[in-house]
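Colleague: sharing a model prediction with you, sequence too.
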Amino acid sequence: MITLDEFDRRLLALVRQDNLLPARVLAERVGLSLSAVLRRLRRLREEKIIVADIAIVDPALTGSALTMHVLVQMQQAGPQTMDAFARQIARHAEITGVWEVTGDDDFLLKVQVGSMEEYDAFTRRALGEDKGVHSFTTMITIRNIIENDIARRPLRD
């Protein structure tokens, strides 16, 4: 297991909120030299603690304003069935997240679409035609509290 010190944790907290902060700003905020921050960031990426540098896109501005969370229960929960479903479902453009979960259901999907008609077409194509799917339950997101607001939250030092 990788050991993170307090500087690493503070650095990670800052880049989680804005990974475009210049290294000199990060250095000032965590109390390290510029070269120390650059070394730590390189190590955190090499050790896969920082897995990816991504952008959070506002779905309302890209035509995918509706977010659904879908719980999927499979007919059988064997490793081959689960892996095949995970590979197949991830190919759909509407899918923005897939998690294998515990409990009565087997998967949690995050689906983003522009309308209920698009969602209906997606479920028919992706879930209704899959013989391995026993059932699914849809939860429509009313308001996204953290993900959309992350860029507006003040940084915590």
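Modeller: Nice, I can see it. Numbering: from 1, shown residues only.
Colleague: hey, let's count contacts and neighbours off CA atoms from now on
Modeller: Fine.
Colleague: okay, helices next: where are they in the protein?
Modeller: With DSSP state H, the ranges of helices along the chain come out as 6-17, 23-30, 34-46, 79-89, 116-122.
Colleague: and here is the other one:
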Amino acid sequence: MASQTTKRAELDAFDRTILRILQADNKTPQRSIADQVNLSAASVQRRIAEMEKSGVIEKNVSVINPKAAGQAITVIVEVHLKSDQSSVVNPAKALFKSVPQIQQCYYVTGNGGLILVVLVEDMEAYEALARRLFADNESVLTYRSLVVLDRVKVGLSVDI
């Protein structure tokens, strides 16, 4: 959550181990986690609930294989906006956040830049999306598309 400031949580060794287990498989039963960390299941449940409440655990999701879901093409897009002014950047961020094909969007340093990770079913779909979002968008100065050849590593875990 880029716009939110989250207070750094005080995590002990038990919390960190629980988080490692959950990042590997969020459906791991709490009894199994408890056995692995040498705590009671009730204690594990309380710790997980507290980490959810404090924002350490933002959400629970399923990681989908894009090809199996019909999204065979991944494109990394570097977008440069006409300026870094909020009146240009904020609408672009809102637009990109609303597009389901955009899986990730990062506002980065340098020239009003955003980096997007886009999933589409084929190149024709990407061309139509690129025209609508970038080529025909008056706020976009330039954009560069990098088509992914191979997903070497996809990680959703944080080194705890």
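Modeller: Done, it's in. No experiment lies behind these values; they were computed from the predicted model shown.
Colleague: quick one on the thing from earlier: out of the helices of the first structure, nearest to residue 133 of the first structure?
Modeller: Closest to residue 133 of the first structure of the helices of the first structure, according to C-alpha to C-alpha: helix 79-89, at 8.6 Å.
Colleague: onto which residues of the second structure does the closest one map?
Modeller: Alignment of helix 79-89 of the first structure against the second structure: residues 86-96, by TM-score structural alignment.
Colleague: on that earlier part again, make TSV from the helices of the first structure and add distance to residue 99 of the first structure and mean neighbour count to it.
Modeller: As requested, these are exported to TSV (distance: least, C-alpha to C-alpha, whole Å; neighbours: other C-alpha atoms under 10 Å):
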stretch	distance to residue 99 of the first structure	mean neighbour count
helix 6-17	21	16
helix 23-30	32	16
helix 34-46	23	15
helix 79-89	9	13
helix 116-122	18	14
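Colleague: would JSON lines of those with distance to residue 96 of the first structure be doable?
Modeller: As requested, those are arranged in JSON lines below (distance: least, C-alpha to C-alpha, whole Å):
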{"stretch": "helix 6-17", "distance to residue 96 of the first structure": "19"}
{"stretch": "helix 23-30", "distance to residue 96 of the first structure": "30"}
{"stretch": "helix 34-46", "distance to residue 96 of the first structure": "23"}
{"stretch": "helix 79-89", "distance to residue 96 of the first structure": "10"}
{"stretch": "helix 116-122", "distance to residue 96 of the first structure": "13"}
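Colleague: to residue 64 of the first structure, which of those helices lies closest?
Modeller: helix 116-122 (9.7 Å).
Colleague: outside of the match of helix 79-89 of the first structure, which residues touch it?
Modeller: 81-83, 102, 105, 107, 112, 139 (C-alpha atoms under 8 Å, 6 or more residues apart in numbering).
Colleague: cool, thanks, signing off.
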